[in-house]
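In: Sharing a sequence plus its predicted fold:
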Amino acid sequence: MHKRTLLRIVPAVAGVAFSFAAWAAPPADLDEHVNAVIREQGVPGMAVTIVEQGKVVHAKGYGVRKLGSPEPVDADTIFPTGSTGKAITTAALAVLVDEGKIGWDDKVIDHIPGFQMYDAWVTREMTIRDLLVHRSGLGLGAGDLMFVPRSSLSRAETVRRLRYIKPATSFRSGYAYDNLLYAVAGQLIEDVSGQDWETFVRERVLKPAGMGTSTTRDVDRWATANRVQPHARMDGGFRGVGKQEVLDERQSLGANASPAGGVSSSANDFGHWLQIQLAHGALPDGKGRLFSEDASREMWTPQVLMPINAYPAPIAEATPQFSAYALGWDVRDYRGAKIIEHGGAVFGVQTMVVLIPDKQVAFSLQINSEDGVVLRGLTFELLDHYLGGPKRDWVGDFAAYKKARVQGALDFLAKSKTEKKPSRPSLPLNGYAGKFADPWYGPIEIRQEKGRLRLDFKQTPNMVGTLEHWQYDTYQVRWDDRTAEPAYVSFGVDADGKVDRITMKAVSPLADFSWDYHDLLFTPQGGG
């Protein structure tokens, strides 16, 4: 759901990219190549869909649904699709726009009277369009810890707490990716339609689109036998490095944020979705429309410029000249062509959706791991195929780029340990114990248990860990759930020797931005 940078194929013959024809048909050796890639990169399973000139020309699964199990991925195997679902939430809004029930530039407070941002002026001016384009003034990933890695909060309560998150910049002044305002969009759909986001999307988007295997609720996905299991690497120093492991699929993101990325889908269903996108809203059977051409035009029109940070060698040519965010879609250029795309990631699964409108070509790539090198590499190899670019081993290049980043992070962490100052905490253990709360996240509790401190994020089920002294009044929390990102926990002590504030930040320099510990400020509560 959260949008990771998917930079994590090695061809069948080392050093030689597979041969792509310059036009029309999918690569002749696509099956052979994908099988080689997932084997060499350690990705358990993958699904690939390609649409050309309005027809699904490829929809196929590769590998297995779960490491150690024989069940194969096929064209109907469903994967969580993460933030690629933002385009589906936008399509749901488009249905309501076409029916005249809302307008893209309606004020949010006209449909959710209790909606409130930190700043009163922004509250009054925020439009439905603003919810979708990451220009609200919120910081990168602000508020994600209300649903990452899990949550007990309702969507309505999550939306209510938005008022406590301080902006990082002024309203509409720039781009910063967020998930939280898509949760607001989902609540708006419910308030306008009378159906919750899950039901409305299933009945008004997925079913008309012919996406019969797709789901909007975790319980429905878990009830589907033909589904993947998530995988990640966690034992190599930090997340993303080490041995591939199967994750617990039920320790999933909070449903409160499902409008930002809670759809699960298959290769066959993605075929229908890509057909509809290329046809500007027309249904594949030719018997109607999901949304209007006007809505399609709105969804693909750039709204806010995205900063361009040049990639280094060996992937420098992946740097766009133009990059912007539209309504649930990224818009950029590559080899002179306009590319409409969006990546998506939930823990242990990643997806990439790419449209080349001028060529009437689109494709989706799904993997049941976090090894995004496969997604980014295959994306550029397919783009080169359809845009007539030279043959190139993009996966190998992305793998080299990832290797350098990982080594840099490992070096950083090693240096942090050598530079740690010999010191003692200023308080006894019981001096740090108590109940604390952050205005938007809510309560935590620190308890002294058997000679150690334990930290409990009360509204995130099973997010409990042990505090290990780092230096001075800073500790590291090592969560019982190894999939949760370790963090520094720093205590502020007042003149009376009592804790008056707690701040946090992720330990790993490559931690996903959704672990927005740095936005938290805990203060003592009653009994703390």
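Out: Noted; the coordinates are in hand. Numbering: from 1, shown residues only.
In: When you work out contacts or count neighbours from here on, use the C-alpha atoms and nothing else.
Out: OK.
In: quick check, residue 465 in a helix?
Out: No. The assignment for residue 465 by DSSP: H, G, I helix; E, B strand; the rest coil gives strand, which leaves it out of any helix.
In: and it, what is it in contact with?
Out: Residues in contact with residue 465 (C-alpha atoms under 8 Å, 6 or more residues apart in numbering) are 454-456, 477-481.
In: hang on, isn't residue 340 packed against residue 331?
Out: Yes. Between residue 340 and residue 331 there is a contact under C-alpha atoms under 8 Å: 4.8 Å.
In: Now do the shared contacts for those two.
Out: What both residue 340 and residue 331 touch, as defined by C-alpha under 8 Å, 6+ apart, is the set residue 300.
In: Put this next to the previous one:
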Amino acid sequence: MDGVKREVPVDSDTVFPLGALSQGFTAACVAQQVYRRGLSFDDKVSAHLPAVADKHATISDLLGHRTGLQAPDHLLHLDDGGLFNDRLADAIRAFNSSKPLARGRPRFLHKSLGYALLGTVVDPSYHSYLQKNVLDPLQMTNTRMSTYARYDHGNTTRRFSALDHSRVCTYDPSEFSFHSNVEDASVAVGGVSSSSNDMAKYCIAPNEAWRRRGPAGNARARKTRRAQVFPDVDLLFSPLQSMGDDAPDGTAKKSHAAGWVTCTLPAALGDLGINAQLMEMPILGSGCAPVTVVWNQSRYHGTNAFVALLPECEAAVIVLSNTMTANDAVDWIGQLLIQTLLNHPYPNNYPLLASVSAETARLRYDEVGAKIALSKRPGGPPRPLSQYCGCYKCYFPPYFMRVTRPRTRDRVRFKKCLRIDLREIDGFPLQHLYDDTFTWFLPWDQRVKARLKLDYRPDYYLMRFQPREDGSDIESLVWINDPAKPEGHVFPRISRSASYPYWRC
């Protein structure tokens, strides 16, 4: 529903956040520049962006998520329900600070930061390039580009979340407006919003290009392709990195291409969503003839989205939403639609799978809470609570938080604990566990209302304060907020003042 409480129904022109589906637009623009500007997938990223420290990473490495570097994206998507809200300079600094995890690029490591860089490789004014070379030619008149969903268009969804006991929490649009300007790095990663009508136009174009695929035999054919939105789908959909599901002969069953995942049914889909963390994904297409599927999914922007192309069938499946469910219901809906479209002889029971995964999500969250509660030791913190207070800042990527004693009106809610504010998100309790370690684990509904990402690692919900070597005072805190950075992000304390303004951080 658009607005939910106002009970205004959506239609095919209602605008939804696309989140990570925006990366497919970025990849299409990169492929265009291969024909228009002589860009090569083998170009070194540093040749286009000298500030990038990795002198070996190529354009195709970023497109296929195969740099072998850490992929810590949690902080970049934490605020505003999952929006990527950082500028190019911040993205480069965060990219440069990533440590190598895999040598020789042997495995898939999803890293949104790469697409933040690719937007500028395409054009210094990426959003203008995208408008002129993709949106305008395809007449995608209801598609918008912004780090934050723009509400200057009347037919735009309001985000909401489902709470316990059939209650609904809606979000005021102003809560998603930290920056008012368009940041190209953010647009390239996840800042595009669109409607189902516009996405249908977008999906038709590569399906049509699939029919004319093949090498451009002469200069005239190459010139013709240069003007097309999708000049070469063979290049765009060419597998770049296996996603770990290989056949016995070593060939990849499923690979990440440029902005899309490619596979041949029968296969398991949904690797990029949360359902794969909750259960073993079912095989889609059992008993059917091989069918090529090119797909992508998103869980940014506090919403889920799923798009799949079936070029051999000249069909596409588009599922957009204005909410993020714990079990990624959009993923299940998308797979159900593919199954129905192809009339598979051995169908999966997707309603049952959705129900089981939703129950599993809640059970696992409760288990995390129980583990954290068991780790609590008798006694209080080793120092006065006032010594933990202040403003803390992580520099790569830039992120800050404030730790304070609770205000008078919050004393009941924050009894015997601290109050923590993550950037512009309202404060919530920080409760002592042991030594200088505190937890911000929240009941399910409180976490949902705060728009904080769901995670099933106890470490994610802990804040470990670090004292000076002599133990006299707190100098930083460590937050292991991302499994891709197991050592955690360090937040040095930049001020002891609880009133230190965020804009100075």
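Out: Cool, the structure landed. This one's a predicted model, so the numbers in the text were calculated from it and none came from an experiment.
In: Please state their TM-score.
Out: The TM-score (TM-score structural alignment, normalised by the length of structure 2) is 0.75; 427 aligned residues with a C-alpha RMSD of 3.3 Å.
In: Look at whatever residue of structure 1 lines up with residue 25 of structure 2 and tell me its secondary structure.
Out: For residue 25 of structure 2, the aligned position in structure 1 is residue 88, judged by TM-score structural alignment. At residue 88 of structure 1 the chain is in helix, as set by three-state DSSP.
In: who touches residue 490 of structure 1 in this structure?
Out: Taking C-alpha under 8 Å, 6+ apart as the test, what residue 490 of structure 1 contacts is 473-475, 502-504.
In: Quick check: the aligned residue for it in structure 2?
Out: Using TM-score structural alignment, residue 490 of structure 1 sits opposite residue 464 in structure 2.
In: Looking at the contacts of residue 490 of structure 1, spot the one nearest residue 218 of structure 1.
Out: residue 504 (30.1 Å; C-alpha to C-alpha).
In: Now do the same for that closest one: its match in structure 2.
Out: In structure 2, residue 504 of structure 1 lands on residue 479 (TM-score structural alignment).
In: repeat for residue 470 of structure 1
Out: Residue 470 of structure 1 maps onto residue 433 in structure 2, by TM-score structural alignment.
In: go on, residue 209 of structure 1?
Out: Checking TM-score structural alignment: residue 209 of structure 1 goes with residue 138.
In: how much space is there between the match of residue 25 of structure 2 and residue 245 of structure 1?
Out: To residue 245 of structure 1, residue 88 of structure 1 is 30 Å away according to C-alpha to C-alpha, to the nearest Å.
In: Settle it for me: which of these two has more neighbours?
Out: residue 88 (21 against 16; other C-alpha atoms under 10 Å).
In: so who does that one touch?
Out: By C-alpha under 8 Å, 6+ apart, the contact set of residue 88 of structure 1 is 201, 205, 328.
In: let's see 7 Å
Out: The contact partners of residue 88 of structure 1, by C-alpha atoms under 7 Å, 6 or more residues apart in numbering, come to none.
In: The one 5 residues further on now?
Out: Contacts for residue 93 of structure 1 (C-alpha under 7 Å, 6+ apart) come out as residue 189.
In: Let me know the helix or strand that it is in.
Out: helix 86-98 (DSSP states H and E).
In: how near is the counterpart of residue 322 of structure 2 in structure 1 to residue 223 of structure 1?
Out: With TM-score structural alignment defining the correspondence, residue 322 of structure 2 maps onto residue 368 in structure 1. The gap separating residue 368 of structure 1 from residue 223 of structure 1 is 18 Å, by C-alpha to C-alpha.
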